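In: here is a sequence together with a model predicted from it:
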Amino acid sequence: MNIPSFTSIQNQVGRKEYNSLPSPGLCLPFLGHYTIFLETTEPLKRVWNLYKKYSKKGLMLMTVLGQNMVIVGDFDTLKQLFNNPDVQNRGHGDYKKCQIAGKVSMERGTKLQPLGGIFLSQGKIWSEQRRLTVKTLKDFGFGKSSMEEIIQDEVKQFINYIKQFNPTEPREITGLFTLPILNSLWKITVGESFAYDNPKLEKIHEMLGEFVKNIVHISTFLEIMYPWIFDLFPNFLNRQSNIDIHKSLASMMRESIDQHRKTLDVNSPRDVIDTVLIEIEHTEDESSSFYKETGYANLVNTLIDLFMGGSETTSTTLTWAVLYMVREPQVQRKVQAELDAVVGSSRPPTLADRPKLPYTEAVMMEIQRCGNIVPFALYHMSSIPIEINGLSIPANTMICPCIAEIQKGNHWKDGMSFRPERFLDESGGIKPNELLIPFSIGKRRCPGETFAMMEFFLFFTNILQHFSFLPEVEGQVPTEEYFAGLTVIPKPFKSIIMPRT
């Protein structure tokens, strides 16, 4: 019996354990519900609609290419699952054969080391790498530069860049924020900053774009579940392309790491790389993910994770921000009025102003809710059988959070409308809502949340202090339709960027 047919039969037998979970329609051998994705050009929206129709007690079972997965669209259920220590793995198979998303598994001597970094690692590697990354980004302050100062420098460069535009000529907004966001992230992690036309910055941008595009390809899913496929067909589904991109990115990161090692002062870290190098210098535990060469390999993968996640998500959020300001001019004017009253025009908005700008904060929250840039966040894997809401989830099941349902479902009053006031109380202060989870939830929530929110606030407030965003054609606003990749990106649109007087 060949491996695919065995997997199919094994999957059908295993489904008996899932009988209490609702499932959408016919599940074919091996393919499972994969045909659902072939029937639509909007697979994410299709799964969300199926969830709304078939889910029970916040859960819906799907099977794709032999792998069972449970879609979770109820906040309390997701909170329980994603805080459960037995639902924290990524579930890769044979590390030695697996190069998920181009990430080559590491070996030290004869002892196999699993995939490194943050996003795709698990167990001790994940907990160690995440702990230091979160601490470093949260407590950022290297040399004489704080995180806010670095972002403000980038914002200033970006404002001056936009001022060169012809205010009567509509500008393409998609991609406008990518280079400045990438540049500030590069400065914080690597310690370098570039002009926007610098060939190195453009090369990094190009490679990350290709990497992000490829990582959501079906080949990534197949390699997670069935790495043996790529032993038989090494370049199946153009997988080699992603490995080549990763190697190029890794080479660039190693070059920066080597430069830092030559000039490292353990008493004066300059950036994220220095901080991790100091940890590697002090690590004597051979089982640690920071030990010697394993530490350097993990640093490479962690840096790529930060750039892949940090640059794409924040630039996409800012693109949605402009789209909604064009669609909702009265909201844009109200944000600008609050900025004028609190900040004025003689200085830039700072993080210290943030508590004094509740309407602006509410608008940012509504942009994150409606933009919903990650409608299905990164999956977790159950390592043991889980009982929840009276239903059973067996071990080795993918747990996939439906963030779209949680942030835009029927439990929100007029949830499909853009209404920032939903985040304000009667006195005009911020009214938090736990259902807003743009960075996911639980132990594996986005490690770069603090940095991302700083960037979002400083870029958003500064550009609205200086400019107004108008429709390309008066009376015709851009659509909320999108393209889905690693994030949900608005379909290309243009705006007139008018300097404020």
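Out: Alright, I've got the coordinates.

In: only C-alpha atoms for contact and neighbour calcs from this point on.
Out: Noted.

In: and the strands in the stretch 401-501 of the chain, which stretches?
Out: All strands of the stretch 401-501 of the chain, identified by DSSP state E, counting those that start in this stretch, fall at 467-471, 482-484, 488-490, 494-499.

In: cool, the chain as well?
Out: 59-64, 67-72, 106-108, 111-113, 171-172, 380-381, 386-388, 391-393, 398-401, 467-471, 482-484, 488-490, 494-499 (DSSP state E).

In: buried residues in the third one?
Out: Of the residues in strand 106-108, those buried by neighbour count under the rule 16 or more other C-alpha atoms under 10 Å are M106.

In: any idea which of the strands of the stretch 401-501 of the chain gets closest to L339?
Out: strand 467-471 (12.1 Å; C-alpha to C-alpha).

In: contacts only, for H246.
Out: 101-103, 211 (C-alpha atoms under 8 Å, 6 or more residues apart in numbering).

In: any idea how far the residue nearest to E472 when sequence neighbours are not counted is from G309?
Out: Take E472 and drop its neighbours on the chain: the residue closest to it by C-alpha to C-alpha, 6 or more residues apart in numbering is S495, 4.8 Å away. According to C-alpha to C-alpha, to the nearest Å, S495 and G309 sit 26 Å apart.

In: neighbour count for these two, which is higher?
Out: Set side by side, S495 and G309 show more neighbours around S495, with 23 against 20, by other C-alpha atoms under 10 Å.

In: presented hereafter is structure B, for comparison with structure A:
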Amino acid sequence: MAAFTPLFICAVCALLLSAAFYVLKVFKQSALNLPPGPFHLPMVGNLHLLDIRRQDKSLMKISEKYGPVFTVHLGFQKVVVLTGYEAVNDALLNRADVFMDRPAIPIFYEIQHGNGVFFSSQEVWKTTRRFTVATMRDLGMGKRLGEEMMLEELHFLVELIKSFKGGPFRLRFLNTAPTNITFAILFGKRFDYDDPTFVTLLRLIDEVMHLLGSPFLHLFNFYPFLGFLLKPHKLILKKVDEVCVILKKRIEESKENVREKSLMSYIDALVLKQEQNQSNTLFHDANVLACALDLLMAGTETTSTTLQWAILLMTKYPEIQKKVHTEIERVLGPDCLPTFEDRKNMPFTNAVIHEVQRFVTLLPHVPRCTSVDTHFKGYFIPKGTTVIPLLTSVLLDKTQWETPDEFNPNHFLDADGNFVKKKAFLPFSTGRRNCIGESLATVELFIFFTGLMQKFTFKPPSGVKEAELNTTAEAGFTMRPHPQCTCAVLRH
């Protein structure tokens, strides 16, 4: 028994020391009035309380006990979570300067090193965002030119779907049209759907976005020092390098020709900005590449995935699809091409598109970081604290939506069937850091969805019932529909 005494004493001392540290930490937290949260374990933090693939749903569950502003520990990192429309909107819109920065998320820092538009902060973010918004406007996005480009692409997508002759095809084929709009902005031209570069980029984007949902990738983000043991982040970096080879080649071509022609693409604009501003060190080669990569990845994933969801939900709910068809026939008929202005006369179709975005909660959250010490909702949040504004909790907020967990277009209609804007509709976030491509995506979704519904009736494959279609999300960078098929039958 005596041989175990030193070990026993050490164990007791360690426990007492841990308890003392915990008491001191609780006392300090109480003194500073930091947001409350669940008890956290050493090293693990509160990860044992989370479904790693659907962290948003787990955080919403925790908020039921601790309120709309609370603290969780993700491994070693302390994170403040904001849930519900009131808290998220107040932080991102009314306190935008405070909650504007990004923390260094390990996988994205490995890819971008703090450059680009999406995951950068402070002056890099302000400059590249301002430049990107102005360039997209100069290239005609949001104007008639952009709409004409979408209608042209709609034609190619319709022909692709017709080629299946009413037989089943994978929802992923719907990615082709929205992706080509982004490529036209980025490269200055559209691609044929069987073009080797187009096919390669589409595959790489899909693989990267899928890997970003891997539990082991989340583990790398929580414990980056364990990277040597983990695989997904290495695969992501390898595939991103393959994408960058294609982008670098296009950037070099632009450098050779950009002085000889008018700007045709976002890459041309980046290169010209770099050459005109030799003294501006923000537009160095790494940032030019990072900006192009951001547009390529984020610009293709969000709209194309939302379009997949829209068609899947129409396949699952034929009675809603029928109402959309009726409205399209009344406003457009079988042959008149849709324009974005038509949405004003198509309240039900517009409501369906909005409800798709609300229901699928495509991008649950992207972390922010406090730029200064701040007091928020009665709590103290120190400078540099990672903050999660949980968009899922806004789009499913029970105080804002009658049936938040159901697909219900009536959320956006009044008693007379008129379209109603909802303040809690924030799929693109809000405030100074809202999605750059929001206006472009809004037009794309209306043109492509309405154009497809005008031409086709979507039905489940033979032997599959509507009720059997899977509308639970597969977690990647975005919430994607599970791989499955639909059939498109020509209406006229």
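Out: Done, it's in. None of the values given here were measured: they were computed from a predicted structure.

In: tell me how they score on TM after superposing.
Out: Superposed pair, TM-score by TM-score structural alignment, normalised by the length of the second structure: 0.86. Supporting alignment: 467 aligned residues with a C-alpha RMSD of 2.9 Å.

In: just to revisit the earlier point, farthest-separated two in the contacts of H246 of the first structure?
Out: Using C-alpha to C-alpha, the pair of the contacts of H246 of the first structure lying farthest apart is K103 and F211, separated by 11.2 Å.

In: who's more crowded, the two?
Out: F211 (23 against 20).

In: what does the more buried one correspond to in the second structure?
Out: Matched by TM-score structural alignment, F211 of the first structure corresponds to V208 in the second structure.

In: any idea how far the residue lying closest to that match once chain neighbours are set aside is from P481 of the second structure?
Out: Closest residue to V208 of the second structure apart from its sequence neighbours, by C-alpha to C-alpha, 6+ apart: I236 at 5.6 Å. I236 of the second structure is 21 Å from P481 of the second structure, where distance means C-alpha to C-alpha.

In: the equivalent of S393 of the second structure over in the first structure: what's it in contact with?
Out: Using TM-score structural alignment, the partner of S393 of the second structure in the first structure is E405. Listed by C-alpha under 8 Å, 6+ apart, the contact set of E405 of the first structure reads 48, 73-74.

In: please report the distance of E405 of the first structure from P490 of the first structure.
Out: 19 Å.

In: same deal with R422 of the first structure?
Out: Distance, R422 of the first structure to P490 of the first structure, using C-alpha to C-alpha: 23 Å.

In: the residue nearest to V208 of the second structure contacts D206, doesn't it?
Out: No - contact between I236 of the second structure and D206 fails when scored by C-alpha atoms under 8 Å: they sit 10.9 Å apart.

In: more neighbours: those two, which one.
Out: Using other C-alpha under 10 Å, the more surrounded residue of I236 of the second structure and D206 is I236, with 22 against 17.

In: alignment lookup: that one to the first structure.
Out: Aligned by TM-score structural alignment, I236 of the second structure pairs with N242 of the first structure.

In: counterpart of T263 of the first structure in the second structure?
Out: Under the alignment by TM-score structural alignment, T263 of the first structure pairs with N257 in the second structure.

In: now do S417 of the first structure
Out: Aligned partner of S417 of the first structure by TM-score structural alignment: E406.

In: that match: neighbour count?
Out: By the criterion of other C-alpha under 10 Å, E406 of the second structure has 11 neighbours.

In: go on, K273 of the second structure?
Out: A count of neighbours around K273 of the second structure, defined by other C-alpha under 10 Å, yields 16.

In: okay, it and G333 of the second structure: tell me how far apart.
Out: Taking C-alpha to C-alpha, one finds K273 of the second structure at 46 Å from G333 of the second structure.
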